[in-house]
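A.B. asks: build me a model:
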Amino acid sequence: MATATEALASTTAEGPTSHTQNQAQPSIYQLMALVMNDVRDVGKNGFNDHQKYKFRGVDDFIGALAQPLRDHGVFMMTEILDFQTSVRGKMNATHMRVAFHFYGPAGDKVTATTLGEASDTADKASNKAMSAALKYALMQTFMIPVDAGSLDDGDRDHPVGQASAADGYMQRLRKPAVWNNPTALLAMHSEAKADGLLQETVYAPGGEEMALGELIVARGRALKAEAAEREQRQAAEAPAVAAQVAAETGSGAVAVDPESFQPHPDGQDFANQAALASSREAVEGIRSMAASQNLHRSGVLAPDSGKPDVLEAYLERRAAELGSADGEDVVDGFVRRMRNGWKELGPTRMALAEAKEKGLLTTVIPFGNDHLMIQDVLGTRIKALEEQAALANAGANV
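C.D. replies: I've put the predicted structure just below:
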């Protein structure tokens, strides 16, 4: 879609030239006043089918002035004063400063200078810039009347073009909840593919021109690389954190056979709550409650390793983990915590409650070879765990 903009006209005047043959002729000033008296008004006779608005075209102004100029012996010559071209994505843009010289039979002239700017995908940018400059030179030089009320619409407040489908995707993509969320990016890629828009040209936040699908994939890869780097950093820091905790608290891991180890029920409950916590402050609150009940040295199965450990040691690691993952995506953090408690009914129910509280129930996440909403994943898992528990109880009663 080509566009054009115009600037205000400036007007200068010169006296008779050396070519004047009849100084008794009326001056250009007198003749232009007569032309202004004869010119008819110009309405908005054109209609833009794409953007649905009416406009006054340069042809309307030429048509309104052609006869009055002939009647009074005034003619016009055009002079290009300045000319520049540029490229805007796939559009060729032209900027020009144009002088329009109006001569009378006495040889004197009046000059109107305007700016014209236009863009086009092919070779019409210069033509459109010239037309834009001429339109406002004629309208402002001769003060051509316009239809009542129209000065308050399209010629002053240029209509906004209708956004394309790809533009709609870009508006959504720029939102932090999508831009920083691999799951949301994956869902958007699938949606854009279904709409046939993956090859539509868009502009990335840095200004690069690329296909919509390419941009979504590139952002997803960047997020995955950041997550992998973060996990590597946390894994590298974990031994040092555990060693420091053991040195400061004297609470090393429980050295027992995992098969015969029985975790403290209340201590395990605190560990599971910490696994689902979304902030370091929440873990610190759990630590305080565990200490107040003298459970901080109780044995638990650590949710991060699945091995016997001291509750205090696990809570320290969990707090350090959250402290080093402040920038973690909300959905990614939730999914990680959900997986930590996947094997137990209590933590899984807590995960469902957390998803409801944070408005994540309808968020789509990868699951097996498919993508499902969190509420469906957790609902199915809770039902399976409840059935397992019922079978276990039935077996115990036989």
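A.B. asks: make it CA atoms for all contacts and neighbour counts henceforth
C.D. replies: Noted.
A.B. asks: leaving out chain neighbours, which residue sits closest to M130?
C.D. replies: Using C-alpha to C-alpha, 6 or more residues apart in numbering and skipping the chain neighbours, the partner closest in space to M130 is G116 (6.0 Å).
A.B. asks: secondary structure class for that neighbour?
C.D. replies: Secondary structure state of G116, per DSSP: H, G, I helix; E, B strand; the rest coil, is strand.
A.B. asks: contacting residues around it?
C.D. replies: Contacts were defined as C-alpha atoms under 8 Å, 6 or more residues apart in numbering; by that measure G116 touches 4-7, 94-98, 129-133.
A.B. asks: quick one: which of the residues you listed is nearest D157?
C.D. replies: When the contacts of G116 are ranked by distance to D157 (C-alpha to C-alpha), T5 comes first, at 11.8 Å.
A.B. asks: against N92, how distant is the closest residue to the closest one other than its chain neighbours?
C.D. replies: The shortest distance from T5 to any residue that is not its chain neighbour, by C-alpha to C-alpha, 6+ apart, is 5.2 Å, and that residue is E117. With the distance defined as C-alpha to C-alpha, to the nearest Å, E117 ends up 11 Å from N92.
A.B. asks: what's the local residue count around M350?
C.D. replies: 16 (other C-alpha atoms under 10 Å).
A.B. asks: and if you look at A24?
C.D. replies: 8.
A.B. asks: and for the one 5 residues further on?
C.D. replies: By other C-alpha under 10 Å, the residues close to Y29 number 15.
A.B. asks: give me the nearest residue to it, chain neighbours excluded.
C.D. replies: Spatial nearest neighbour of Y29, chain neighbours left out: V110 (7.8 Å); criterion: C-alpha to C-alpha, 6+ apart.
A.B. asks: another one to check against the first:
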Amino acid sequence: MTEERKLVKKLANVMKEVKYIEKKGFNNFNKYKYATESDVAERVREVLAEQSVMMLPDVVEHTTREHQNRKGNVEYIATVKVKFTFIDGETGEEISIHSAGEGQDAGDKAVYKAITGAQKYALMKAFMIPTGDDPENDPNEQNQQNGDKSKPNQPQKASDKQLNFVKKLIKDNVTEKFNESQLHDLLKKRIKTENNMENWTPKEASAAIKILNKDEEKQGA
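C.D. replies: Sure, this is the predicted structure:
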């Protein structure tokens, strides 16, 4: 068996062992459960250690911008692209993957939150760990379809899951011709809205996801 196949087999063993991560975290502001980074990292780390495999992070891209939150306070949003390398302690073989992350903080922790998020989703996507979340599934839209009209005059905003998925797709669609900001402006025109992304409705976010997925398919064709 080649060294490459040994590491691949070890990573496949991690997939066999880590089949599901329970959502123990709870967002009090938006009222939803989520799988925490510590839950994911702790479970995967144990199995990686058993396989004599370690994972090292390397931040390859990093940007920070100011953002005014709902209370009018200035916070900082950091976006990172991180290269994660799996290293076999027995053979020295390496396999690398990339993951994007975004973090928001009023102080100096936005970058660290972004790296933490990138690691969480790198592990979840690399090992295909399900949590029951679907970024294209919007509960607000389902409630409207089911006749929930408790707040008919108050427009609902897209969920964080939807908006984070839109941001990821925008990054994936960046070309030499269009950067992230230009793609954001083009999306506003295509879904016919004057609102910036953070104020999109669930319907607008869903429309943006469909457009970006189609554009990504065209680029890959």
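A.B. asks: can you give me the TM-score here?
C.D. replies: Structural agreement between the overlaid chains, expressed as a TM-score with TM-score structural alignment, normalised by the length of the second structure, amounts to 0.55; 138 aligned residues with a C-alpha RMSD of 2.9 Å.
A.B. asks: of E117 and N92 of the first structure, who's got more company?
C.D. replies: When E117 of the first structure and N92 are compared for neighbours, E117 comes out ahead with 26 against 19, by other C-alpha under 10 Å.
A.B. asks: which residue in the second structure aligns with the more buried one?
C.D. replies: In the second structure, the residue matched to E117 of the first structure (TM-score structural alignment) is E102.
A.B. asks: which residues are in contact with that match?
C.D. replies: For E102 of the second structure, the contacting residues are 77-80, 110-111, 113-115, 117-118, by C-alpha under 8 Å, 6+ apart.
A.B. asks: E90 of the second structure now?
C.D. replies: E90 of the second structure is in contact with S52, counting by C-alpha under 8 Å, 6+ apart.
A.B. asks: helix, strand or coil for it?
C.D. replies: coil.
A.B. asks: how far does the longest helix that the second structure contains sit from its chain's centre?
C.D. replies: With DSSP state H applied, the helix covering the greatest number of residues in the second structure is identified as helix 202-220. Between the mean C-alpha point of helix 202-220 of the second structure and the mean C-alpha point of its chain there is a distance of 16 Å (C-alpha atoms, centre = their mean, to the nearest Å).
A.B. asks: now do the helices in the second structure.
C.D. replies: Listed in chain order, the helices found in the second structure under DSSP H are 3-17, 37-50, 110-126, 139-145, 160-172, 180-190, 202-220.
A.B. asks: what comes up buried for the fourth one?
C.D. replies: Residues of helix 139-145 of the second structure classed as buried: 140-141 (neighbour count, 16 or more other C-alpha atoms under 10 Å).
A.B. asks: which helices and strands sit right next to it?
C.D. replies: helix 202-220 (3 or more C-alpha pairs under 8 Å, 6 or more residues apart in numbering; DSSP states H and E).
A.B. asks: F75 of the first structure -> the second structure?
C.D. replies: Matched to the second structure by TM-score structural alignment, F75 of the first structure sits across from M54.
A.B. asks: in contact with its match, which residues?
C.D. replies: Under the criterion of C-alpha under 8 Å, 6+ apart, the contact list for M54 of the second structure reads 48, 86-89.
A.B. asks: any idea how far it lies from E93 of the second structure?
C.D. replies: With the distance defined as C-alpha to C-alpha, M54 of the second structure ends up 11 Å from E93 of the second structure.
A.B. asks: give me the common contacts of those two.
C.D. replies: If you check M54 of the second structure and E93 against C-alpha under 8 Å, 6+ apart, the residues they both contact are I87.
A.B. asks: just to revisit the earlier point, nearest to L7 of the second structure, of the contacts of M54 of the second structure?
C.D. replies: Within the contacts of M54 of the second structure, proximity to L7 of the second structure (C-alpha to C-alpha) peaks at D88, which comes in at 6.2 Å.
A.B. asks: correct me, but I209 of the second structure touches K168?
C.D. replies: No. With contact taken as C-alpha atoms under 8 Å, I209 of the second structure and K168 are classed as non-touching, separated by 9.9 Å.
A.B. asks: out of the two, which sits in the busier spot?
C.D. replies: Looking at I209 of the second structure and K168 with other C-alpha under 10 Å, you find the greater number of neighbours at I209, namely 23 against 17.
A.B. asks: residues contacting the residue nearest to T78 of the first structure when sequence neighbours are not counted?
C.D. replies: Nearest residue to T78 of the first structure, sequence neighbours excluded (C-alpha to C-alpha, 6+ apart): F100, at 4.7 Å. Contacts for F100 of the first structure (C-alpha under 8 Å, 6+ apart) come out as 76-79, 111-113, 134, 137.
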